[in-house]
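*Asks:* pasting the sequence and the predicted coordinates here, then a few questions.
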Amino acid sequence: MLNKSTILSVLLVFIPISLAAEYLEWGATVVFITAGLAIVPLAALMGKATEEIAVVVGPNLGGLLNATFGNATELILALVALKEGLIGVVKATITGSIIGNLLLVVGFSMLLGGLRYKEQTFQSVAARLNSSSMNLAVAAILLPTAVQYTSSGIEERTLQHLSVAVAIVLILVYALTLLFSMKTHAYLYEVGVAVEEESEEEQENINVTKWVLILLLITLGVAFESELLVNSLEEATDSLGLSTLFTGVILLPIIGNAAEHATAVTVAMKNKMDLSMSVAVGSSLQIALFVAPVLVIVGWLLGQPMDLNFNPFELVAVSVAVLLTNSISSDGRSNWLEGTLLLATYAVIGIAFYFHPVVEGIG
């Protein structure tokens, strides 16, 4: 029977295939598909390396390390797209990552976990705190768009400066959430106690230098494959009959987060719903409060017009995802029907993005 490790090992073969596709000019579509598949096992290995290093450096620094590299694949992918000037794709990836984590991952976790266990529980206090943070994130990306649509003749430069100011506030909030979850109120987020107990016995057997080098090599690999993916994106999506909006919102987030998604669903099926919610919702928070603001600031420094003025349809989809997930998770209980509702919502949103006409400025 195929397990997660076997599948990831098989997917590693797409790294040399994607290189061959690029240098032998097999076509943009082949490069796009093979590079996307190659990123999946690299993202999983990045997570593995981070976990091994975290065991040695301790829970506090380890938690920060996990938080920093949790969405590193998506950040690298977005930075490459930003460098190429694909601002619309970057924004679509941000909203798609939030929607995917909240609806697709949490949905599958609740569905498959609920089919095995009639009802599962998780920390309702932590869920409500995460809900409040997500509400702030939605407001932060909604307001610059509202300014754009309620002001006549606002300059792009002014909008970017507004977005940079908002981005700084969000990064400060993200730092405070890390302090809250890892230091002052860590007891609300104790979902990895068993791992920490085992770490004392395993610590001596872990070669930190080896895993740091592996992490650096994987990061370079992800950056290279992301370059291939982004460079072939426009031509490939045209040949596949997909809009770059749909690709950015649906396909790219799934590619960048596939390994993390699998982890969240796997632990839910082991009745560890606290950990599953921590992975999925925590990833959404990190995208909204850290990755998106970093991309805005980097875009400003690179002279790219990256701001928080999103496509209104994307904002509607994010708002629906946050509202429904907050509503379902607020009681700290889950079942298979709630998971089905989240997945159905994701399916409807995905269909809507598929049929959404190409918007000027996307890609």
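*Replies:* In hand now; what should we look at?
*Asks:* when you work out contacts or count neighbours from here on, use the C-alpha atoms and nothing else.
*Replies:* Fine.
*Asks:* contacts for the strand or helix carrying Val320?
*Replies:* Using DSSP states H and E, Val320 falls within helix 312-329. Applying C-alpha atoms under 8 Å, 6 or more residues apart in numbering, the external contacts of helix 312-329 come out as 92, 95, 98-99, 102-103, 124, 127-128, 131, 134-135, 138, 141-142, 145, 334, 338, 342, 345, 349.
*Asks:* in that helix, what's buried?
*Replies:* By neighbour count on 16 or more other C-alpha atoms under 10 Å, the buried set for helix 312-329 is 314-315, 317-322, 324-326, 328-329.
*Asks:* and the helix or strand harbouring Val173, how far from the chain's centre?
*Replies:* Using DSSP H and E, Val173 sits in helix 156-179. Chain-centre distance of helix 156-179: 18 Å, with C-alpha atoms, centre = their mean, to the nearest Å.
*Asks:* check which helices and strands it is in contact with.
*Replies:* helix 124-150, helix 292-302 (3 or more C-alpha pairs under 8 Å, 6 or more residues apart in numbering; DSSP states H and E).
*Asks:* quick check, distance from the last one to the centre of its chain.
*Replies:* So that's helix 292-302. Centroid displacement of helix 292-302 relative to its chain, using C-alpha atoms, centre = their mean, is 17 Å.
*Asks:* who are the packing partners of that helix?
*Replies:* Using 3+ C-alpha pairs under 8 Å, 6+ apart, helix 292-302 sits against helix 72-83, helix 156-179.
*Asks:* picking up where we left off before, what subset of the contacts of helix 312-329 is buried?
*Replies:* 92, 95, 98-99, 102-103, 124, 127-128, 131, 134, 138, 141-142, 145, 334, 338, 342, 345, 349.
*Asks:* mind naming the longest helix for the protein?
*Replies:* helix 208-240 (DSSP state H).
*Asks:* enumerate the positions of that one that are buried.
*Replies:* 208, 211, 214-215, 218-219, 221-234, 236-237.
*Asks:* show me how far the following helix or strand past that helix is from its chain's centre.
*Replies:* Later in the chain than helix 208-240, the nearest helix or strand by DSSP H and E is helix 244-246. Its chain's C-alpha centre and that of helix 244-246 lie 17 Å apart, by C-alpha atoms, centre = their mean.
*Asks:* can you check stretch 28-35 too?
*Replies:* Centroid separation for stretch 28-35 versus its chain: 21 Å, with C-alpha atoms, centre = their mean.
*Asks:* now render the buried residues of helix 312-329 as a markdown table, adding distance to Val166.
*Replies:* Shown next, in a markdown table, are the buried residues of helix 312-329 (distance: C-alpha to C-alpha, whole Å):
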| residue | distance to Val166 |
| --- | --- |
| Glu314 | 19 |
| Leu315 | 16 |
| Ala317 | 21 |
| Val318 | 18 |
| Ser319 | 18 |
| Val320 | 22 |
| Ala321 | 22 |
| Val322 | 20 |
| Leu324 | 25 |
| Thr325 | 24 |
| Asn326 | 23 |
| Ile328 | 29 |
| Ser329 | 28 |
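*Asks:* presented hereafter is structure B, for comparison with structure A:
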Amino acid sequence: MSVKNIIFIGLLVFVPISMAGHFLQWGSLTIFITACLGIIPLAAWMGIATEEIAVVVGPNLGGLLNATFGNATELIIALVALNAGFVSVVKASITGSIISNLLLVLGFSMLLGGLRYKQQEFPPIVARLNASAMNLAAIAILLPTAVDVTSSGIEETRMQQLSSGVAIVLILVYGLTLLFSMKTHAYLCEVGEAQQEDEDPTHTPKPNTLLWTGVLLVCTLLVALESELLVDSLEEATSMLGLTALFTGVIVVPIIGNAAEHATAVTVAMKNKMDLSVSVAVGSSLQIALFVAPVLVLAGWVLGQPMDLNFNPFELVAVTVSVLIANSVSSDGRSDWLEGTLLLATYLILGLAFYFHPAIPGIG
């Protein structure tokens, strides 16, 4: 058993601890921290269960399953927070997830992979396609804010209508990217699969579908429960820590929701599978921008919450910077430890800027 899996198993103890803390009223800060730690291994086991089921159902349905549950943890946390009325945190978590995947995950992958291997390669054509899709996503989330800033002010209902229209377009684009990667141009995404088959030529028995489906359902339910605990304690805990809604949403929430994916991307990069690492990092950002964000906009309309794509302008500056530098670094299909360091340095600078941004402390 790998060290990563041992750590994830050990962190499962925080699931019952956080629940006990809620019933015994141990305090918001304790519940918040233990719920955060409890969500991390649950997200990891959701990912493992999804991958095991995908092996049985085949590449097309398996790919769709992976795409659907790839960011399920973040979506569940965001839906719970949205239902509780923490719209600013939800918006910040969207931009934060894009930033953390493009800079933190990809940066650590390139750094640690580059320290072990002098230079790593991945298909440049896939990198360019991802860059184009990421550019579209960045433009789509920029425009509603640009409409608001460049006008005398737009009514909330009109902004929600505009955001809903953009959301529908983005979901359609997301569906087309799945069709492209799984059907019409699936051969472009088969490199990582082929490498895995070469490394393990021995026949292995098929996973128990019923078992892993049960694991997936149980973990999903527990993530929802832990998310409730996290959101219930969010306002008081972040106020005690002196954190703003902006910093909490952009930095704290994405790191919690993405921890399992972060570990996976770094692990495969250190095995010289940089194509898989880039696929995890950039693919997750695309999924957030093209699927999760639009779903949350439409969910806000259903729940009666003012969720739209009118973001804090500074968040959009950070997303634009992240997209530009990530596209620049990955465009040649090669990576090394210095490029990873540059991505991490950018993330650190943005993190400091968000921490010192003069927003109102607490969640409100």
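*Replies:* Looks like it came in fine. None of these values were measured; they are calculated from a predicted model.
*Asks:* quick one: TM-score?
*Replies:* The TM-score (TM-score structural alignment, normalised by the length of structure 1) is 0.97; 362 aligned residues with a C-alpha RMSD of 1.7 Å.
*Asks:* for the longest helix of structure 1, packing partners?
*Replies:* Going by 3+ C-alpha pairs under 8 Å, 6+ apart, helix 208-240 of structure 1 lies up against helix 14-23, helix 28-57, helix 72-83, helix 244-246.
*Asks:* that one vs structure 2, average offset?
*Replies:* Its match in structure 2 and helix 208-240 of structure 1 itself, once the structures are fitted together, sit a mean 0.7 Å apart by mean C-alpha distance after the TM-score superposition for structure 1.
*Asks:* comparing the helices and strands packed on helix 208-240 of structure 1, which comes out most buried?
*Replies:* helix 244-246 (a mean of 25; mean count of other C-alpha atoms under 10 Å).
*Asks:* the helix or strand just after it vs structure 2, average distance?
*Replies:* Downstream of helix 244-246 of structure 1, the first helix or strand assigned by DSSP H and E is helix 252-269. Average distance, helix 252-269 of structure 1 versus aligned residues of structure 2 after superposition (mean C-alpha distance after the TM-score superposition for structure 1): 0.5 Å.
*Asks:* and the contacts of helix 252-269 of structure 1?
*Replies:* Residues contacting helix 252-269 of structure 1 (C-alpha under 8 Å, 6+ apart): 4, 36-37, 39-41, 43-44, 71, 73-74, 77, 93, 96-97, 100-101, 105-106, 108-110, 112-114, 116, 273, 275-277, 279-280.
*Asks:* same question, stretch 140-153 of structure 1
*Replies:* With contact meaning C-alpha under 8 Å, 6+ apart, stretch 140-153 of structure 1 is reached by Ile154, Leu159, Leu162, Ser163, Val166, Leu170, Leu308, Asn309, Phe310, Asn311, Pro312, Leu315.
*Asks:* now swap in stretch 172-183 of structure 2 and tell me
*Replies:* Here stretch 172-183 of structure 2 makes contact (C-alpha under 8 Å, 6+ apart) with Pro59, Asn60, Gly63, Leu64, Ala186, Leu188, Cys189, Gln287, Leu290, Phe291.
*Asks:* ok, now stretch 77-92 of structure 1?
*Replies:* Defining contact as C-alpha under 8 Å, 6+ apart, one finds that stretch 77-92 of structure 1 is touched by 93, 222-223, 226-227, 230, 244-245, 248-249, 256, 295, 299, 302, 304-306, 310, 314, 361-363.
*Asks:* could you do stretch 274-290 of structure 1 as well?
*Replies:* 67, 70-71, 94, 97-99, 101-102, 105-106, 109, 121-123, 130, 133-134, 137-138, 167, 170-171, 173-174, 189, 191-192, 260-261, 263-265, 267-268.
*Asks:* got a PyMOL select line for the buried ones in these?
*Replies:* Applying 16+ other C-alpha under 10 Å to those, the buried members can be selected in PyMOL as follows:
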select buried, resi 67+70+71+94+97+98+99+101+102+105+106+109+122+123+130+133+134+137+138+167+170+171+173+174+189+191+260+261+263+264+265+267+268
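*Asks:* chain neighbours aside, what residue packs nearest to Cys189 of structure 2?
*Replies:* Once flanking residues are discounted, Cys189 of structure 2 sits nearest to Ser181: 6.6 Å by C-alpha to C-alpha, 6 or more residues apart in numbering.
*Asks:* tell me how many other residues crowd the one you found.
*Replies:* When counting by other C-alpha atoms under 10 Å, one arrives at 17 neighbours for Ser181 of structure 2.
*Asks:* that one -> structure 1?
*Replies:* Structural alignment (TM-score structural alignment) places Ser181 of structure 2 against Ser181 in structure 1.
*Asks:* separation between that match and Pro59 of structure 1?
*Replies:* According to C-alpha to C-alpha, to the nearest Å, Ser181 of structure 1 and Pro59 of structure 1 sit 12 Å apart.
*Asks:* got it, and Glu200 of structure 1?
*Replies:* Distance from Glu200 of structure 1 to Pro59 of structure 1, by C-alpha to C-alpha: 11 Å.
*Asks:* of these two, who's got more company?
*Replies:* Set Glu200 of structure 1 next to Pro59 and count neighbours by other C-alpha under 10 Å: Pro59 wins out with 19 against 13.
*Asks:* what does stretch 67-74 of structure 1 correspond to over in structure 2?
*Replies:* Under TM-score structural alignment, the match for stretch 67-74 of structure 1 is residues 67-74.
*Asks:* quick one: distance of the matching stretch to the chain centre.
*Replies:* Per C-alpha atoms, centre = their mean, the displacement of stretch 67-74 of structure 2 from the mean C-alpha position of its chain is 8 Å.
*Asks:* got the contact list for that stretch?
*Replies:* So stretch 67-74 of structure 2 is contacted by 43, 46-47, 50, 220, 223, 254, 257-258, 284, 287-288, 292 (C-alpha under 8 Å, 6+ apart).
*Asks:* gap between the two ends of that stretch?
*Replies:* Start and end residues of stretch 67-74 of structure 2 are separated by 13 Å (C-alpha to C-alpha).
*Asks:* let's verify the residue lying farthest from the centre of structure 2: helix, strand, or coil?
*Replies:* Using C-alpha atoms, centre = their mean, the residue of structure 2 lying farthest from its centre is Ser152. It sits 34.2 Å away. Assigned by DSSP: H, G, I helix; E, B strand; the rest coil, the conformation of Ser152 of structure 2 is coil.
*Asks:* show me what Phe14 of structure 2 aligns to in structure 1.
*Replies:* Mapped onto structure 1 by TM-score structural alignment, Phe14 of structure 2 lines up with Phe14.
*Asks:* sorry, back to before: among the contacts of stretch 140-153 of structure 1, which pair sits farthest apart?
*Replies:* Pairwise distances across the contacts of stretch 140-153 of structure 1 peak at 22.9 Å for Ile154 and Leu170 (criterion: C-alpha to C-alpha).
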